[in-house]
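[1] structural data only, the sequence is not supplied:
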């Protein structure tokens, strides 16, 4: 057999193996996508089902009896939902902006090879990724020492900076920003603050989008900080409200009793299961709608920050 024939035979064999591998990977990713998608479809189906059908037939991928009672009920509780939505939006926006500023500035500082305290600060950032002080100590500091209990800052500050995000920023700046660019700016008399704001951040949009998306998801989906630090129901976020609904089916009725409807009547008529799932859908939709706009920057920033060392 000639070399050309051997080469073509080997190429055909490689193509067959490659096609089989691609098919296997396609099947795996389709199954993973279904694992992520099916629960959302089920939640949407429950939110659009009547309470009687849920009570008699249980949960289904497709509703057995369509009903928008849950969404009508939520719309009637405009005061409660609007307060929770306002808190969620406020915490997400302020926390994301503050977190981006703190995380990128810290990552930039420890990425500079001529900074004398780089080693010490790197260890200070790295150690919390392996060890942490525990829930009791953090609660004591945030509640007693800082006085954050029952304030909106209790929902923002504990999540503003993550060691993982700082390490991503450090790796991105060290592997992507040329030292010559910073040195030329220093020769021109620019301060480090001016370099960071005027040069580094404008060319770090993939990184900012990645960290911003991490922080946005973290703040928008968080309910644990509310459970720890918030007793005032006026400071409940949508996620805290959903958690309250999951643990107490009468929570919404108690909050809505001020609307002039008797508590007993409201508990008897409210769509409990479907209302829970409707709130979950309301929480998921903003993030699901925003993600496609950040996807390009997110993938680029995460790849550069994770692969290059």
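    Yes, it's here. Every value quoted in this text rests on a predicted model; they were computed, and no experiment measured them.
[2] going forward, measure contacts and count neighbours with C-alpha atoms only.
    Fine.
[3] helices of the stretch 1-150 of the chain, residue ranges please.
    Ranges of helices in the stretch 1-150 of the chain, per DSSP state H, counting those that start in this stretch, are 3-47, 51-57, 69-76, 78-111, 118-130, 135-140.
[4] second structure for comparison follows:
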């Protein structure tokens, strides 16, 4: 039976979590409403949950400016899918390897993974290496490979789960039954690590979906390979360029008047985050289990 103190603590906790949830949800709601607000009204009255005039022109502008948003979405979906699968394969196999107690050189491998969290080669050497040695410039690989294919934090997170969440007795039973190391990993350890696999898959998916830097650096000619983030970023840059140089461009004021310069930014943000908002609830349960990293229960 709960005591009065427990009820007060639980109620207080619920109130705090409701406030924190509201702080996360209210800006997103305001963002969506602003994207459907008339641009002139938004400039005149500012952001509001109850705008005077609704308008779909920001979305019409995005989809009718000659930029293939649908094609960019396809590139982003392909990039995210391939990136998540590749990242999970590399991360799980490396993490399982360094989680073995009697692995020769385990300390060195773990140190090398941890070292990548502290230092990197720098932007210029990395760029020269990827472009001159691997030749990924202006290719799909330029979006996939640099910096995001595997993350040291994800490897150490999964390694901790294999150590604390997968009992050695189960692995030893698989060895006794004649299972090979790979079969034990694939049939025994990996299914038990489903929560952390879903968590790391979500981390990798968000990283690939939101990434625009690789496309900005490595795609200098192949604009047809732009992901949705690269395309939307270019649209914002074009609008900013027109706004800053309107005095030097003949008839610029006429063209700028037709551009929803403020509301289009809100619409661009909505288009960029919409898939993440839709997918996150599907993996939420595993995500919560994965970040807690529960130990072996007796």
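    On my side now, so go ahead. Remember, it's a predicted structure, so these values are computed and weren't measured experimentally.
[5] helices of the stretch 201-309 of structure 1, start to end?
    Counting by DSSP H, counting those that start in this stretch, the stretch 201-309 of structure 1 has helices at residues 205-221, 224-229, 238-247, 251-256, 263-269, 272-307.
[6] which residues does the second one contact?
    Spelled out, that is helix 224-229 of structure 1. Residues external to helix 224-229 of structure 1 that are found in contact with it (CA atoms under 8 Å, 6 or more residues apart in numbering): 139, 143, 148-150, 154-155, 236-237, 240.
[7] my read: residue 256 of structure 1 touches residue 77, true?
    Yes. With contact defined as CA atoms under 8 Å, residue 256 of structure 1 and residue 77 form a contacting pair (6.4 Å).
[8] what residue is smack in the middle of structure 1?
    Centroid-nearest residue in structure 1, with CA atoms, centre = their mean: residue 217, separated by 1.4 Å.
[9] what's that residue aligned with over in structure 2?
    Counting by TM-score structural alignment, residue 217 of structure 1 lines up with residue 206 in structure 2.
[10] sorry, back to before: quick one: closest of the helices of the stretch 201-309 of structure 1 to residue 127 of structure 1.
    helix 272-307 (18.7 Å; CA to CA).
[11] quick check: closest non-adjacent residue to the residue nearest to the centre of structure 1.
    Counting by CA to CA, 6 or more residues apart in numbering, residue 217 of structure 1 lies nearest to residue 287, which is 7.3 Å off, once chain neighbours are set aside.
[12] one more: residue 220 of structure 2?
    residue 138 (6.4 Å).
[13] that neighbour: what's it in contact with?
    Residue 138 of structure 2 makes contacts with 218-222, as judged by CA under 8 Å, 6+ apart.
[14] quick check: it vs residue 131 of structure 2, distance?
    Using CA to CA, to the nearest Å, one gets 9 Å for the distance from residue 138 of structure 2 to residue 131 of structure 2.
[15] ok, now residue 10 of structure 2?
    56 Å.
[16] residue in structure 1 paired with residue 238 of structure 2?
    When structure 1 is aligned by TM-score structural alignment, the residue opposite residue 238 of structure 2 is residue 248.
[17] actually residue 164 of structure 2, not the one I typed
    Per TM-score structural alignment, residue 164 of structure 2 is aligned with residue 175.
[18] can you report how many residues lie near that match?
    By other CA atoms under 10 Å, 16 other residues sit near residue 175 of structure 1.
[19] now do the contacts for the closest residue to it other than its chain neighbours.
    Residue nearest to residue 175 of structure 1 in three dimensions, not counting chain neighbours: residue 308, with 6.5 Å by CA to CA, 6+ apart. Listed by CA under 8 Å, 6+ apart, the contact partners of residue 308 of structure 1 are 171-172, 175.
[20] so how far is residue 124 of structure 1 from residue 308 of structure 1?
    The gap separating residue 308 of structure 1 from residue 124 of structure 1 is 22 Å, by CA to CA.
[21] do the same with residue 217 of structure 1
    Distance of residue 217 of structure 1 to residue 124 of structure 1, given as CA to CA: 25 Å.
[22] returning to that earlier point: out of the helices of the stretch 201-309 of structure 1, indicate the one that is most buried.
    helix 205-221 (a mean of 22; mean count of other CA atoms under 10 Å).
[23] quick check: angle from it to helix 238-247?
    Orientation of helix 205-221 of structure 1 against helix 238-247 (axes from the mean of the first three to the mean of the last three CA atoms, to 10 degrees) gives an angle of 40 degrees.
[24] now tell me what touches helix 205-221 of structure 1 from outside.
    88-89, 91-93, 95-97, 99-100, 104, 155-156, 159-160, 165, 169, 172, 201, 239, 283, 287, 294, 297-302, 305.
[25] what about stretch 53-61 of structure 2, start to end distance?
    Stretch 53-61 of structure 2 has an end-to-end distance of 17 Å (CA to CA).
[26] of the contacts of residue 138 of structure 2, which are reproduced in structure 1?
    Compared against structure 1 with both residues aligned by TM-score structural alignment, their matches' CA atoms under 8 Å, the contacts of residue 138 of structure 2 retain 218-220, 222.
[27] can you go through those and name the buried ones?
    Burial by neighbour count, judged by 16 or more other CA atoms under 10 Å, picks out 218-219 from these.
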